[in-house]
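**Student:** fold the following.
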Amino acid sequence: MRETPITRDMIANPKTKYGRAKASTRHFLTQRLTGASNIVFLGFLLFVVLRLAGQDRPDMVAVLGNALVGLPLAALLVIVAIHMRNGMRDTLEDYFHGELYRLLMLLNTLFCILIAATGVAALLKLVFWG
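**Tutor:** Below you'll find the model as predicted:
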């Protein structure tokens, strides 16, 4: 089944429905909530970076291995990866369409999952196994 191409007249008419309203709303809310939580986590991240400035490796492992530091950093990594995926989605939607867009979104999603999973695994290893 072929989709009707979206024309300028369709976009200008407020009664016309195009796109998925629920998906767009979810994308909008996710982008705003992850952005806001990134701002909240920024203070914590700055504290950790300043605490680790000039420290040697055993001190860094001790700080990041603390559950009160490592687990929030793992949560931050997941939130940043979600925010990164959504930001790249906006860019991909603007410049690519059809099958190429789907392929690039798949690669974008896999890359973000890989980044988040690697970082979280490293932090969990430090927290639970030193």
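
**Student:** CA atoms for contacts and neighbours, from now on please.
**Tutor:** Noted.

**Student:** tally of neighbours for M60?
**Tutor:** M60 has 16 neighbouring residues, counting by other C-alpha atoms under 10 Å.

**Student:** host element of it?
**Tutor:** helix 57-65 (DSSP states H and E).

**Student:** following up with a second sequence; could you model it the same way so I can compare the two?
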Amino acid sequence: MREEVITTDIIADPRSRYGDSRASTRHFITQRLSGAINVAFLGLLLFLVVRLAGQDRPDMVGVIGNAWIGLPLAVLIGVAAIHMRNGMRDVLEDYVAGRMYRLLMLLNTLFCLIVAAAGIGAVLKLVFWG
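**Tutor:** Predicted coordinates for the structure are as follows:
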């Protein structure tokens, strides 16, 4: 078997442009910022899991229905959905190309929107209407 020799003409010119730099920077910052917000909200999520372990539905509604708990939980669901979409986008960019990429990105976006809308809607219903 013959090994391919890598020469300087095979290596990409570092001055060349690869894609949209603004969109890539925005994606990078969004992914890091949403990850940091998720870490910051981890305490709230751990509090809820420990507090609601073994509780029945009225107790859960009482805790999540509190605006000081429910509203940050709704924000956490939204930020987690954004982070989920961006993470899945990275995977799709690495392993899928062409028309299939566009279809899967559309499905990824729709799935994340549905998850976020259902989760935020459920929490806000508990906060505002019990």
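
**Student:** TM-score for these two?
**Tutor:** After superposition, the two chains reach a TM-score (TM-score structural alignment, normalised by the length of structure 1) of 0.90; 123 aligned residues with a C-alpha RMSD of 1.5 Å.

**Student:** buried stuff in the helix holding M60 of structure 1?
**Tutor:** Of the residues in helix 57-65 of structure 1, 60-61, 63-65 count as buried by neighbour count, 16 or more other C-alpha atoms under 10 Å.

**Student:** wait, what's in contact with the nearest residue to M84 of structure 1 once chain neighbours are set aside?
**Tutor:** Nearest residue to M84 of structure 1, sequence neighbours excluded (C-alpha to C-alpha, 6 or more residues apart in numbering): C112, at 7.3 Å. By C-alpha atoms under 8 Å, 6 or more residues apart in numbering, C112 of structure 1 lies in contact with 81-82, 84-85.

**Student:** which one of those residues sits closest to R20 of structure 1?
**Tutor:** R85 (18.5 Å; C-alpha to C-alpha).

**Student:** aligned counterpart of the closest one in structure 2, please.
**Tutor:** Per TM-score structural alignment, the equivalent position to R85 of structure 1 in structure 2 is R85.

**Student:** which element is the residue nearest to M84 of structure 1 on?
**Tutor:** Counting by DSSP H and E, C112 of structure 1 is found in helix 98-129.

**Student:** quick check: that helix aligns to which part of structure 2?
**Tutor:** Residue span in structure 2 matched to helix 98-129 of structure 1, by TM-score structural alignment: 98-129.

**Student:** got the buried residues for the matching stretch?
**Tutor:** For stretch 98-129 of structure 2, by 16+ other C-alpha under 10 Å, it's 101, 104-105, 108-109, 112-113, 115-117, 119-120, 123-124, 126-127.

**Student:** repeat for stretch 45-58 of structure 1
**Tutor:** Buried, per 16+ other C-alpha under 10 Å, within stretch 45-58 of structure 1: 45, 48, 52.

**Student:** no more questions from me, cheers.
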